[in-house]
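A.B. asks: have a look at this fold, sequence not included:
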């Protein structure tokens, strides 16, 4: 990646919630190398996309899979026609509830072999889709349910899908 063409993306939250959350319907696009202070999760419902990271690692996302892009990680995205749920959790929210979040890196294995891990992954996917249903339908007190699902998702990510670094200089 050409370091001169990398941009910092400012992520603004939805007006009623502390995160950016939306259904993306993409007919095919390219997002140039960028970074942001938010934790980014994309859950692919239809179609596919490829995320390219600065270390030349490429991740292909297919239906039923989700990706996690850690805060401050440079990445670009090439999308085929797709429909995906996108969640960006600002660094300030992470700091509020996970004070040591700067020492965590999140990784999710989309194809676990262990039955316990498969079950855990399916639960995370259900939380993600339930967030969308609640936010789309907006029943009475939807903010309570949405936030409870968001916090459940974050709790699961921290406890099941994070690696803690004891020294920031390690990575």
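C.D. replies: Everything's here; your move. This structure is a prediction, so every number in the text was calculated from the model and none was measured. Residues are numbered from 1 along each chain as shown.

A.B. asks: use CA for all of it now, contacts and neighbours both
C.D. replies: OK.

A.B. asks: most remote residue from the middle of this protein, which is it?
C.D. replies: residue 140 (26.5 Å; C-alpha atoms, centre = their mean).

A.B. asks: separation between it and residue 146?
C.D. replies: Distance, residue 140 to residue 146, using C-alpha to C-alpha, to the nearest Å: 11 Å.

A.B. asks: which helix or which strand is home to the residue farthest from the centre of the chain?
C.D. replies: Here residue 140, judged by DSSP states H and E, is contained in no helix and no strand.

A.B. asks: quickly find the element holding the residue nearest the centre of the chain.
C.D. replies: In the chain, the residue lying closest to the centroid (C-alpha atoms, centre = their mean) is residue 41, at 1.2 Å. Following DSSP H and E, the helix or strand that holds residue 41 is strand 39-53.

A.B. asks: what is the neighbour count of the nearest residue to residue 40 once chain neighbours are set aside?
C.D. replies: Leaving aside its sequence neighbours, residue 40 sits nearest to residue 88 (C-alpha to C-alpha, 6 or more residues apart in numbering; 4.5 Å). By other C-alpha atoms under 10 Å, 23 other residues sit near residue 88.

A.B. asks: do the same with residue 51
C.D. replies: Residue 51 - counted by other C-alpha under 10 Å - has 20 other residues nearby.

A.B. asks: how near is it to residue 124?
C.D. replies: Relative to residue 124, residue 51 is positioned 21 Å away (criterion: C-alpha to C-alpha).

A.B. asks: one more: residue 67?
C.D. replies: From residue 67 across to residue 124, the span is 12 Å (C-alpha to C-alpha).

A.B. asks: in what helix or strand does the residue nearest to residue 146 when sequence neighbours are not counted lie?
C.D. replies: Counting by C-alpha to C-alpha, 6+ apart, residue 131 is the residue found nearest to residue 146 once chain neighbours are left out, at 5.7 Å. Residue 131 belongs to helix 115-137 when assigned by DSSP H and E.

A.B. asks: pull out the buried positions in that helix.
C.D. replies: Judged by neighbour count (16 or more other C-alpha atoms under 10 Å), helix 115-137 contains these buried residues: 121, 124, 125, 127, 128, 129, 130, 131, 132, 134, 135.

A.B. asks: now the helices for the chain?
C.D. replies: 91-97, 115-137, 142-160 (DSSP state H).

A.B. asks: and the comparison structure, right after this:
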């Protein structure tokens, strides 16, 4: 599978699909996707993480995150695709923010923030289906409310370190660092380089990154490179060596090592299993 294009109806920045899924291979798209399980359960893989999603649970898939879905039982899903171009008018860096929902255990999505999340999705569905007068304006208003609800309650850094919710300076700093890694992973970037940009010592910044994300700077960089290599393995005919260069690894053995750590197989084995010839 490969990158998909979302066809938004008329002038709306939203597509909603009611469906059931048995097997949906790895793909990604330039949209924010929200999966709402109405019935049954699904197994979902997002980049290097795989987990179960059960009835009444929600998952957010960020812009260009590779993901796949499978299930061996009857299920009913609502899938929302939201155009980031529309959202960027209200949060310009929307493509570089990562949202996260808690699927760690039963009851993890029982809080008021999830109730509000479901309520906003229900309002979107109502306007989308009924097509009442000015429904496009109503949909845009609800999408704006949803955007700020996600930023305030489902920003991935707030999940890692809840006190960041009230510390905008640190939250902005970690967001800048994540954005810099994502936009420069193919280059030979270093912690020292980022520390200089943030006017911090490398030692202090290293500690702060580990404290905020649970991972070291090097681990975050290698994970980003591995995740981006997945798209090239599936969506291009580049050799493993060429992909290695494209994503910033200095040698194929490093790509193989880190890829195997996250996916349990080599890049070549992954390509043979997942690449779809047309």
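C.D. replies: The structure has been received and is ready for your questions. Just so it is clear, the model here is predicted, and its values are computed rather than measured.

A.B. asks: circling back: can you redo the buried residues of helix 115-137 of the first structure as JSON lines with distance to residue 168 of the first structure?
C.D. replies: Putting the buried residues of helix 115-137 of the first structure into JSON lines (distance: C-alpha to C-alpha, whole Å) gives the following:
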{"residue": "121", "distance to residue 168 of the first structure": "28"}
{"residue": "124", "distance to residue 168 of the first structure": "28"}
{"residue": "125", "distance to residue 168 of the first structure": "30"}
{"residue": "127", "distance to residue 168 of the first structure": "30"}
{"residue": "128", "distance to residue 168 of the first structure": "29"}
{"residue": "129", "distance to residue 168 of the first structure": "33"}
{"residue": "130", "distance to residue 168 of the first structure": "34"}
{"residue": "131", "distance to residue 168 of the first structure": "32"}
{"residue": "132", "distance to residue 168 of the first structure": "34"}
{"residue": "134", "distance to residue 168 of the first structure": "37"}
{"residue": "135", "distance to residue 168 of the first structure": "36"}
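
A.B. asks: tell me the one of these nearest residue 101 of the first structure?
C.D. replies: residue 124 (19.4 Å; C-alpha to C-alpha).

A.B. asks: so what's that closest one up against?
C.D. replies: 153, 156 (C-alpha atoms under 8 Å, 6 or more residues apart in numbering).

A.B. asks: show me what it lines up with in the second structure.
C.D. replies: Using TM-score structural alignment as the criterion, the counterpart of residue 124 of the first structure in the second structure is residue 117.

A.B. asks: now swap in residue 158 of the first structure and tell me
C.D. replies: For residue 158 of the first structure, the residue aligned by TM-score structural alignment is residue 151.

A.B. asks: now that match: closest residue in space that isn't a chain neighbour?
C.D. replies: Leaving aside its sequence neighbours, residue 151 of the second structure sits nearest to residue 99 (C-alpha to C-alpha, 6+ apart; 7.6 Å).

A.B. asks: which ones are touching the one you found?
C.D. replies: Counted by C-alpha under 8 Å, 6+ apart, residue 99 of the second structure has contacts 60, 61, 62, 150, 151, 154, 155, 156.

A.B. asks: can you give me the strands for the second structure?
C.D. replies: 3-4, 14-19, 23-29, 32-39, 41-46, 49-54, 58-61, 67-70, 76-82 (DSSP state E).

A.B. asks: which residues of the first structure does the shortest one align to?
C.D. replies: Same thing as strand 3-4 of the second structure. Going by TM-score structural alignment, strand 3-4 of the second structure sits over residues 8-9 in the first structure.

A.B. asks: now the longest one
C.D. replies: Structural correspondence for strand 32-39 of the second structure: residues 39-46 of the first structure, per TM-score structural alignment.

A.B. asks: quick one: contacts of that stretch?
C.D. replies: 61-71, 82-91, 125, 128.

A.B. asks: average gap between it and the second structure?
C.D. replies: Superposed on the second structure, stretch 39-46 of the first structure shows a mean distance to its aligned partners of 0.8 Å (mean C-alpha distance after the TM-score superposition for the first structure).

A.B. asks: show me which positions of that stretch end up buried.
C.D. replies: Across stretch 39-46 of the first structure, burial judged by 16+ other C-alpha under 10 Å covers 39, 40, 41, 42, 43, 44, 45, 46.

A.B. asks: now render the helices of the first structure as CSV, adding distance to residue 31 of the first structure.
C.D. replies: Output for the helices of the first structure, formatted as CSV (distance: least, C-alpha to C-alpha, whole Å):
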stretch, distance to residue 31 of the first structure
helix 91-97, 21
helix 115-137, 23
helix 142-160, 26
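
A.B. asks: now the terminal residues of stretch 159-171 of the first structure, how far apart.
C.D. replies: 20 Å.

A.B. asks: again with stretch 106-126 of the first structure
C.D. replies: 19 Å.

A.B. asks: ok, now stretch 90-104 of the first structure?
C.D. replies: End-to-end distance (C-alpha to C-alpha), stretch 90-104 of the first structure: 15 Å.

A.B. asks: that one aligns to what range in the second structure?
C.D. replies: With TM-score structural alignment as the criterion, stretch 90-104 of the first structure aligns to 83-97.

A.B. asks: list the contacts of the matching stretch.
C.D. replies: By C-alpha under 8 Å, 6+ apart, stretch 83-97 of the second structure touches 13-14, 30-32, 62-63, 143-144, 147, 155, 175, 178-179, 182.

A.B. asks: for PyMOL, write a command that selects the buried ones of the residues you listed.
C.D. replies: Remark: buried members of the contacts of stretch 83-97 of the second structure, expressed as a PyMOL selection using 16+ other C-alpha under 10 Å:
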select buried, resi 13+14+30+31+32+62+63+143+144+147+155+175+178+179+182
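
A.B. asks: could I get the contacting residues of residue 153 of the second structure?
C.D. replies: Residues near residue 153 of the second structure by C-alpha under 8 Å, 6+ apart: residue 113.
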